[in-house]
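Enquirer: quick one: sequence plus predicted model below, questions after.
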Amino acid sequence: MRHRNLLKILSICSSVDFNGDEFKASVYEFMANGNLDKWLHQVGVGDHEPPEKHKNLKLIQRLDISIDVASALEYLHCGCESTIIHGDLKPSNVLLDDEMTAHIGDFGLAKIISTILSNMAQGPSNSVAIRGTIGYVAPEYGMDDMPSTLGDVYSFGILLLEMFTSKKPTNDMFKDHLNMHIFVKNALPERVMEIVDPYILLEHKTTRWLNDCMVSILRIGVACSMESPRDRLEMGSVISELHKIKNTYMNAG
């Protein structure tokens, strides 16, 4: 697998550490700007700190990262010899290089569909479940449904909503029957500016085009995170829509 938005593995090694214990390691390309989670949810930076202390993502950077991640998923789903499911997409598994280009990493849960189908044909004793991470994992996985590309689409939808609202899907406000998907869906379109990340509002004055831009982006996130897999978008359509939004943003800006 080779794609500009997949974390590149450089080598693997087996050695002994300073305590004399054996270990095995994968060596990946260094990502100078860390992971997306640390950019979205900074710990230890108080409100009293000057703005330059906050490492905030600009709106165009969030759009570019969204397109990067979507492109990587589309490649895994459609561009390889076998369809590949990542299985654990979340902000901490999105790494950013020195130019803020996004790379998907941590394929510990990745599954190749052809292998899964082969195993299932051999008997029901073979476990092919993908557990993922709470808040990002597709609801059908909790009912032992077979992993699918649409499970990755769900995770991408939640990640997209998190990127533009700055709220984690595990936020304490999400309980009982309220989750990230419903929270955003209920705000569209009239109250969209009430739920977007405040730093987006600091970067831009609230205008009609900004409102329309946020509505369009969050609608994609909602469409990707539908409860029923058959109601979700395909990644090819997601990429196309995100590029349209980016072009509109660049022309308006």
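Expert: Yep, that arrived.
Enquirer: hey, let's count contacts and neighbours off CA atoms from now on
Expert: Will do.
Enquirer: I'd say residue 150 and residue 228 touch.
Expert: No - assessed by CA atoms under 8 Å, residue 150 is found out of contact with residue 228, at 9.4 Å.
Enquirer: these two: who's more crowded?
Expert: residue 150 (22 against 13; other CA atoms under 10 Å).
Enquirer: now do the SS call for that one.
Expert: Under the three-state scheme (DSSP: H, G, I helix; E, B strand; the rest coil), residue 150 adopts helix.
Enquirer: quick check: which element contains the residue nearest to residue 225 when sequence neighbours are not counted?
Expert: Using CA to CA, 6 or more residues apart in numbering and skipping the chain neighbours, the partner closest in space to residue 225 is residue 154 (4.4 Å). Element membership for residue 154 (DSSP states H and E) is helix 149-165.
Enquirer: which strands or helices does that helix pack on?
Expert: Helix 149-165 sits against helix 59-74, strand 84-85, helix 180-187, helix 208-224, with contacts defined as 3 or more CA pairs under 8 Å, 6 or more residues apart in numbering; DSSP states H and E.
Enquirer: here comes the other one, which I'd like you to weigh against the first:
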Amino acid sequence: MGVGHFGSVSKGVLDLDKNTVVAVKIISLDLKGATKSFMAECDVLRYTRHRNLLKVITACSSTDFHGNDFKALVYEFMSNGNLQQWTYNDQHAERALNLLQRVNIAIDTACALDYLHDNCNCNISIVHCDLKPANILLDNNMVAHVGDFGLAGFHLLSSSCINNSSVAIKGTIGYTPPEYGLGSRVSKEGDIYSYGIVLIEMMVAKPPTAGMFKEGLDLHKYVKKALFKNQLSKVIDPRLLDDCNGARNGVQDENSAANVCKMKCIKSLIKVGLKCSVDSPQNRIKIKDAINDLQDTKDTFLKELCIINRYM
């Protein structure tokens, strides 16, 4: 199904009688840091349980039929793939995510981070370190589940817990906060930066590593400039407007009541993304405040859309 930092993921059946479909992450032990990644992910999964985190069914550490060391993690299968596939893959072109689905995914992902950072009931704060669309999985109901904790780090909140926060630079280019490149330790603020980039990416359908981003221009600055010039409609994913027909035919009525309502919602979402992805860690919005802003935006969007539909 895919390849990650330290192994591949395959689809399988765990119980032939119950026909339990699973995703099996097989760790490539010949890669440097693979065993450490496996242990880090096991540690995180041992401490956590949340509706927006990918559920692990079991872990395997044994030898294969050839006597070689073998390690694997077995997860609940996510039938709708990941956010990256929905944003860019042609297989979903005819059923792109609508605006409400993207809002819900944004809220789900933020709730997962809030739990990891402050509410996992283990007296430690867990930093994901590699939040990106490929690590946000979607189930049958399009509920988002954050997965892949192979790079996660622990931050001590109580002397009774193990401190495992001593790490090198982590993450994926484009989503890693700038302070990591300057030698700063991983932090909750680093995750919030990554989240902000993901949120902006969901709205514009452009990856932070796109070729257009060079000579000082990045995804954050690109969208911030469009917001300042009141030109967001020119940079957002066109499928967000008139997602039932107009955008698909290449025609958009930006002044229609529905699209005005959508643009108001998109603008609010992008503002949250920008607040999360500022360069200075100290100036980034708190994840709880981001959740509140996103929920308010969703509530307002649904109320206004309901009023519009009532008079159409």
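Expert: Cool, the structure landed. Please read all numbers here as calculations on a predicted model, not as lab measurements.
Enquirer: just to revisit the earlier point, the residue nearest to residue 225 of structure 1 maps to what in structure 2?
Expert: Residue pairing (TM-score structural alignment): residue 154 of structure 1 is matched to residue 193 of structure 2.
Enquirer: then residue 242 of structure 1?
Expert: Residue 242 of structure 1 maps onto residue 294 in structure 2, by TM-score structural alignment.
Enquirer: looks like its match contacts residue 107 (just checking).
Expert: Yes - if you go by CA under 8 Å, residue 294 of structure 2 and residue 107 touch, sitting 6.5 Å apart.
Enquirer: common neighbours of those two, please.
Expert: Counting by CA atoms under 8 Å, 6 or more residues apart in numbering, residue 294 of structure 2 and residue 107 have no contacts in common.
Enquirer: quick one: the helices in structure 2?
Expert: 34-47, 83-88, 99-118, 188-204, 219-228, 257-276, 287-310 (DSSP state H).
Enquirer: a markdown table please, covering these and showing distance to residue 65 of structure 2.
Expert: A markdown table is the format used below for those (distance: least, CA to CA, whole Å):
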| stretch | distance to residue 65 of structure 2 |
| --- | --- |
| helix 34-47 | 19 |
| helix 83-88 | 34 |
| helix 99-118 | 37 |
| helix 188-204 | 40 |
| helix 219-228 | 48 |
| helix 257-276 | 48 |
| helix 287-310 | 46 |
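Enquirer: mind checking those helices for the one nearest to residue 182 of structure 2?
Expert: Nearest to residue 182 of structure 2, of all the helices of structure 2, is helix 188-204, at 12.5 Å by CA to CA.
Enquirer: what's the mean deviation for that closest one versus structure 1?
Expert: Between helix 188-204 of structure 2 and the aligned residues of structure 1, the post-superposition mean distance stands at 0.3 Å (mean CA distance after the TM-score superposition for structure 1).
Enquirer: list the buried residues in that helix.
Expert: 188-204 (16 or more other CA atoms under 10 Å).
Enquirer: show the contacting residues for residue 132 of structure 1.
Expert: Here residue 132 of structure 1 is in contact with 87, 88, 89, 109 (CA under 8 Å, 6+ apart).
Enquirer: which position in structure 2 aligns with the first one?
Expert: Read that as residue 87 of structure 1. By TM-score structural alignment, residue 87 of structure 1 lines up with residue 129.
Enquirer: its match is in contact with residue 148, isn't it?
Expert: No - between residue 129 of structure 2 and residue 148 there is no contact under CA under 8 Å: 9.8 Å.
Enquirer: those two: which is more packed in?
Expert: residue 129 (26 against 21).
Enquirer: hmm, back to that, now, of the contacts of residue 132 of structure 1, which are buried?
Expert: Buried among these by 16+ other CA under 10 Å: 87, 88, 89.
Enquirer: excluding its backbone neighbours, what's nearest residue 98 of structure 2?
Expert: Nearest one to residue 98 of structure 2, counting by CA to CA, 6+ apart, is residue 240 at 6.1 Å.
Enquirer: can you check residue 139 of structure 2 too?
Expert: Residue 139 of structure 2 sits nearest to residue 78 (CA to CA, 6+ apart), 4.6 Å away.
Enquirer: also residue 174 of structure 1?
Expert: Here the residue nearest residue 174 of structure 1, using CA to CA, 6+ apart, is residue 180, at 6.9 Å.
Enquirer: and the aligned residue in structure 2 for the one you found, how close does it get to residue 92 of structure 2?
Expert: Here residue 180 of structure 1 is matched to residue 219 in structure 2, going by TM-score structural alignment. As defined by CA to CA, to the nearest Å, residue 219 of structure 2 lies at a distance of 24 Å from residue 92 of structure 2.
Enquirer: comparing these two, which residue is more hemmed in?
Expert: More crowded of residue 219 of structure 2 and residue 92, by other CA under 10 Å: residue 219, with 23 against 13.
Enquirer: quick check, that one in contact with residue 213.
Expert: Yes - assessed by CA under 8 Å, residue 219 of structure 2 is found in contact with residue 213 at 6.9 Å.
Enquirer: in stretch 303-312 of structure 2, what's buried?
Expert: 304, 305.
Enquirer: with stretch 218-234 of structure 1 instead?
Expert: 218-226, 229, 232-234.
Enquirer: repeat that for stretch 64-81 of structure 1.
Expert: Applying 16+ other CA under 10 Å to stretch 64-81 of structure 1 flags 64-77 as buried.
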